[in-house]
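Novice: any chance you can model this:
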Amino acid sequence: MSQSLEQAWQLAKQRYADIDVSVDGALELLDTLPVSMHCWQGDDVAGFENPGGSLTGGIQATGSYPGKATNPGQLRADLEQAFALIPGPKRLNLHAIYLEAEGKVDRNEIEPKHFSQWVSWARQHQLGLDFNPTCFSHPLSADGFTLSHADDNIRQFWIEHCQASRHISAYFGKELGTPSVMNIWVPDGMKDLTVDRLAPRQRLLAALDTVISEKLDSKHHIDAVESKLFGIGAESYTVGSSEFYLGYATSRGTALCLDAGHFHPTEVISDKISSAILYVPRLLLHVSRPVRWDSDHVVLLDDETQAIANEIVRQKLFNRVHIGLDFFDASINRIAAWVIGTRNMKKALLRALLEPTEQLRQLERDGDYTARLALLEEQKSLPWQAVWDKYCQLHDVPVGAEWLQSVREYEHSVLSTR
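Specialist: Have a look, this model is predicted:
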């Protein structure tokens, strides 16, 4: 660490000590909070099931930046490059379409063996794995319905896919010694006016109950369900609404996934955390950035990202909230997108950990809202960046924007040759 960075670190320690915040304690706790990075940023949600296939289900990856991964080896190499530039603990979130199989394997036939290389790789890099059934971009989802489909045979296909996915998720958890969070999201809905909104939800309820009917060890596997306001092609009616899944997670004891882009434009998930956690055992967060609703832009260190981190830290939800990222931008270097978004999520967590929360809480209890506001504002200009730089140095990753040079070199030597 350079002399100037070391001096900044020592000054930061003292500044925070003056408000009774231990920066060493904050860094220790930050090292216990993994962020689950999503694999699909690396290849624009294409997967390896059907190379060249088109996306459906209201999902679009816009842009044509060169060098996207086209096979498992390339994707893992790109992930390793990104991981090397991000400090602290990380996980990887996989979709079912990232299987590795010889020949055609339909989604209701996937097995743990189709992900064994991912497990070996994760073990080598000391990563936990999370999982998602892929209920989109498939001939049997072409009309916009999967688990709520009116056709018994099609609905059964998707039930079997989700059941198979649960076994893969449990395999991840057992092999890697950390539970895999498996999130179920379906794109089911209608483009225009919908007369019968109840029947599809009744079918979805019954299908989900069938999917999770087999009891799996929570040490290995955690079920989560995710709502959405609307999607492209499902603008008028989404079966899996927020109300549907909050009720489902509450009554069935699953985790509830809150995606930052899946609500009305003026809604934020940071405000939902303290309400939902009263009723569900766990929350899964998909941290994203909706520029115009669910546009899945790269996560910034903005007010909402910070508010999400603050809620986790202020309420000490470390063992009940799982932090994942969900964005895919094909208009910029994909590895840089991972690095920017993940580092920003971790920065937000660090800033939250450096907050004098107990002091602020006491001021609030005392009704001294003047001092509360004053201290909240003053702490924004405290030298948290020096603490972040120290954290990067402790984990042997580049400080500041130095990481961008590594991405550029990798782009020149690897991505440009694809």
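
Novice: use CA for all of it now, contacts and neighbours both
Specialist: OK.

Novice: pull the contacting residues for Pro120.
Specialist: Careful, residue 120 is Ser; it's not Pro. With C-alpha atoms under 8 Å, 6 or more residues apart in numbering as the criterion, no residue contacts Ser120.

Novice: give me the element it is part of.
Specialist: Element membership for Ser120 (DSSP states H and E) is helix 116-124.

Novice: that helix: which residues count as buried?
Specialist: Along helix 116-124, the positions that meet the burial threshold by neighbour count (16 or more other C-alpha atoms under 10 Å) are 116, 118-119, 122.

Novice: with stretch 55-71 instead?
Specialist: If you call a residue buried by 16+ other C-alpha under 10 Å, then stretch 55-71 has these buried ones: 56-61, 66-70.

Novice: got it, and stretch 240-259?
Specialist: Of the residues in stretch 240-259, those buried by neighbour count under the rule 16+ other C-alpha under 10 Å are 240-242, 244-246, 248-250, 254-259.

Novice: how about residues contacting it?
Specialist: 183, 186-188, 201, 204-205, 222-229, 269, 276, 279-288.

Novice: do you have the strands of the stretch 51-200 of the chain handy? List them.
Specialist: For the stretch 51-200 of the chain, the strands identified by DSSP state E, counting those that start in this stretch occupy 90-95, 128-132, 180-184, 189-190, in order along the chain.

Novice: so for Gly400, which of the ones you listed sits nearest?
Specialist: Across the strands of the stretch 51-200 of the chain, Gly400 has its closest neighbour in strand 90-95 (19.3 Å, C-alpha to C-alpha).

Novice: helices and strands around the closest one, which ones?
Specialist: Based on contacts counted as 3 or more C-alpha pairs under 8 Å, 6 or more residues apart in numbering; DSSP states H and E, the elements that strand 90-95 packs against are strand 35-38, strand 128-132.

Novice: want to throw these into a markdown table with mean neighbour count?
Specialist: Formatted as a markdown table, the helices and strands packed on strand 90-95 follow (neighbours: other C-alpha atoms under 10 Å):
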| stretch | mean neighbour count |
| --- | --- |
| strand 35-38 | 24 |
| strand 128-132 | 25 |
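
Novice: circling back: for Ser137, state which of the buried residues of stretch 240-259 is nearest.
Specialist: The shortest gap between Ser137 and any of the buried residues of stretch 240-259 belongs to Gly240, at 17.8 Å (C-alpha to C-alpha).

Novice: and this one, please, so the two structures can be compared:
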Amino acid sequence: MSYPESLERYAALGVDTEQALQTLAKTPISLHCWQGDDVNGFEGSTGDSGGIAATGNYPGRARTPEELRSDMNKAGSLIPGAKRLNLHAIYADAPEIPDRTELTSEHFRPWIEWAKEQQFGLDFNPTCFGHPMAESGFTLSSADSRIRQYWIDHCIACRKIAADIGEELRNPVVTNIWIPDGYKDVPVDRAAPRQRLEESLDTVLAADVSKEWNIDAVESKLFGIGVESYTVGSHEFYLGYAVKNQICLCLDAGHFHPTESIAEKISSALQFVPSLLTHVSRGVRWDSDHVVLLDDPTKAIFEEIVRCDALDRTHIGLDFFDASINRIAAWVIGTRASQKSLLLALLEPTDELRKLEAEGDYTGRLALLEATKSLPWSEVWNEHCRRSGVPLDTDWMKDVRTYEKEVLSGRV
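Specialist: Now for the predicted structure:
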């Protein structure tokens, strides 16, 4: 079936495929830099990993900022639509990289110039792990005031970096704070670390940083390696904190119980926070950050965002890192799967479904939901790829294989 024929099929259900394509093309997804180098970064520091580990040793990992940008260029050339890049603080690129508390936007100057050239937006993250000051397992919630202050200073520096980048690019930057703090075994005092975390975050947010160009977000987690029994920054903590302070709440698809969907949380959270950041990931039995697929949990996330008419209040980012396969292919597969999920949501005859639901016609609602699954959405997707000038799903791996042979194979 051709695209014009698909357009007619959808039009019969009241769905405008051209409008869906326009929305899809302008909705950016923030690719994560750490997929390209297995979360190593470029500062050369040592310390506790914070429970973060990329498994596998597929050849071709990026070893320098230049190599990472080259890989990102290749991935970007195979992904349709608008794109952003999510940077962690450990990816600074400068002749001399200072302590994390002394970082400025100039230490990310090559990334800023690259973003301008490639027409990417940028997002940012403090890196509160992989550092000697995080070896105790606690950062912003540490009982040691010296450690707390260190990470407070780092987070403030990162917010200022984000604001500078946002202003220069004329494109607001999301600064997402995640910390690894917690206990491996059952604690007695669960309250005190959370009280300290609240105080630290209050201090971080009190710093004078442009709200026009920096968007603050906080990210929860159910558990992590080494903090299986207690995570200070739980969902309940950060939901309450985001509501109280009216900041962005990050929902990571891998940071909840394996049978718990973040899609269910979206409509509730949006009633009380100004915006959401979704980290689209795929946990397998736990937060293992597998490459995103076009599966039911991923589709549900985008369905709920679109059904809530919340695309303008939702920042979409990816968060997975697989070192067992070609890293560029992982970016492309995961981003395309996310975009397809968004397209499916945009092509849903939501108005008709709402009408049936309001009338109490649940039989008709169920029948129509099932019917949409066999509609020719793939032709609409192919049209999106053609208009964006990128290969179709059956063709892009040829480019990756060539790049692997000519570039990645030389990295040892």
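
Novice: one step back: now the helices and strands packed on strand 90-95 of structure 1 as a markdown table including distance to Leu317 of structure 1?
Specialist: Written out in a markdown table, the entries for those read as follows (distance: least, C-alpha to C-alpha, whole Å):
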| stretch | distance to Leu317 of structure 1 |
| --- | --- |
| strand 35-38 | 14 |
| strand 128-132 | 19 |
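
Novice: nearest to Glu80 of structure 1, of these?
Specialist: Of these, nearest to Glu80 of structure 1 by C-alpha to C-alpha is strand 35-38, at 11.6 Å.

Novice: please narrow the buried residues of stretch 240-259 of structure 1 to those residing in strands.
Specialist: The members of the buried residues of stretch 240-259 of structure 1 that map onto strands under DSSP state E are 255-259.

Novice: so can I have a markdown table of the residues you listed showing distance to Trp388 of structure 1?
Specialist: Converted to a markdown table, these look like this (distance: C-alpha to C-alpha, whole Å):
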| residue | distance to Trp388 of structure 1 |
| --- | --- |
| Ala255 | 31 |
| Leu256 | 31 |
| Cys257 | 28 |
| Leu258 | 27 |
| Asp259 | 26 |
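
Novice: and these, which two are furthest apart?
Specialist: With distances taken as C-alpha to C-alpha, the most widely separated pair in those is Ala255 and Asp259, at 12.8 Å.

Novice: can you map out the helices along structure 2?
Specialist: Counting by DSSP state H, structure 2 has these helices, from start to end: 3-11, 17-26, 65-77, 109-118, 145-169, 191-206, 235-245, 263-270, 296-307, 327-346, 350-358, 362-372, 377-388, 396-406.

Novice: out of those helices, deepest packed?
Specialist: The highest average neighbour count among the helices of structure 2, using mean count of other C-alpha atoms under 10 Å, belongs to helix 327-346 at a mean of 24.

Novice: what do we get in structure 1 for Ala269 of structure 2?
Specialist: Aligned against structure 1 by TM-score structural alignment, Ala269 of structure 2 finds its counterpart in Ala276.

Novice: I meant Gly41 of structure 2, not that one.
Specialist: Mapped onto structure 1 by TM-score structural alignment, Gly41 of structure 2 lines up with Gly47.

Novice: distance check, its match against Val211 of structure 1.
Specialist: Gly47 of structure 1 sits 23 Å away from Val211 of structure 1, taking C-alpha to C-alpha, to the nearest Å as the criterion.

Novice: what do you get for Leu285 of structure 1?
Specialist: Taking C-alpha to C-alpha as the criterion, Leu285 of structure 1 is separated from Val211 of structure 1 by 22 Å.

Novice: check Leu350 of structure 1 too.
Specialist: Plainly put, Leu350 of structure 1 is 38 Å away from Val211 of structure 1 if you go by C-alpha to C-alpha.

Novice: with Thr254 of structure 1 instead?
Specialist: Here the distance between Thr254 of structure 1 and Val211 of structure 1 works out to 12 Å (C-alpha to C-alpha).

Novice: with structure 2 superposed, average distance for the helix holding Ser120 of structure 1?
Specialist: Averaged over the aligned pairs, helix 116-124 of structure 1 sits 0.6 Å from structure 2 after superposition, using mean C-alpha distance after the TM-score superposition for structure 1.

Novice: so where is that helix in structure 2?
Specialist: Mapped onto structure 2 using TM-score structural alignment, helix 116-124 of structure 1 spans residues 109-117.

Novice: ok, now stretch 318-331 of structure 1?
Specialist: In the comparison with structure 2, stretch 318-331 of structure 1 aligns to the range 311-324 (TM-score structural alignment).

Novice: can you give me the buried ones in stretch 97-109 of structure 1?
Specialist: Using 16+ other C-alpha under 10 Å as the test for burial, stretch 97-109 of structure 1 gives 97-100, 107-108.

Novice: how about the residue mapped onto Ala142 of structure 1 from structure 2, what does it touch?
Specialist: Using TM-score structural alignment, the equivalent of Ala142 of structure 1 in structure 2 is Glu135. Each residue near Glu135 of structure 2 by C-alpha under 8 Å, 6+ apart is listed here: 47-48.

Novice: over to Gln339 of structure 2?
Specialist: Under the criterion of C-alpha under 8 Å, 6+ apart, the contact list for Gln339 of structure 2 reads Leu24.

Novice: state the distance from the alignment partner in structure 1 of it to Leu79 of structure 1.
Specialist: Using TM-score structural alignment, the equivalent of Gln339 of structure 2 in structure 1 is Lys346. Taking C-alpha to C-alpha as the measure, Lys346 of structure 1 falls 17 Å from Leu79 of structure 1.

Novice: and what of Ala336 of structure 1?
Specialist: Between Ala336 of structure 1 and Leu79 of structure 1 the distance, using C-alpha to C-alpha, works out to 11 Å.

Novice: wouldn't Tyr65 of structure 1 be in contact with Asn333 here?
Specialist: Yes - with contact taken as C-alpha atoms under 8 Å, Tyr65 of structure 1 and Asn333 are classed as touching, separated by 6.5 Å.

Novice: quick one: contacts of stretch 275-282 of structure 2?
Specialist: Outside stretch 275-282 of structure 2, the residues within contact range by C-alpha under 8 Å, 6+ apart are 217, 247-254, 269-270, 288-293, 298, 313-320, 338.

Novice: please consider this matter closed, and thank you.
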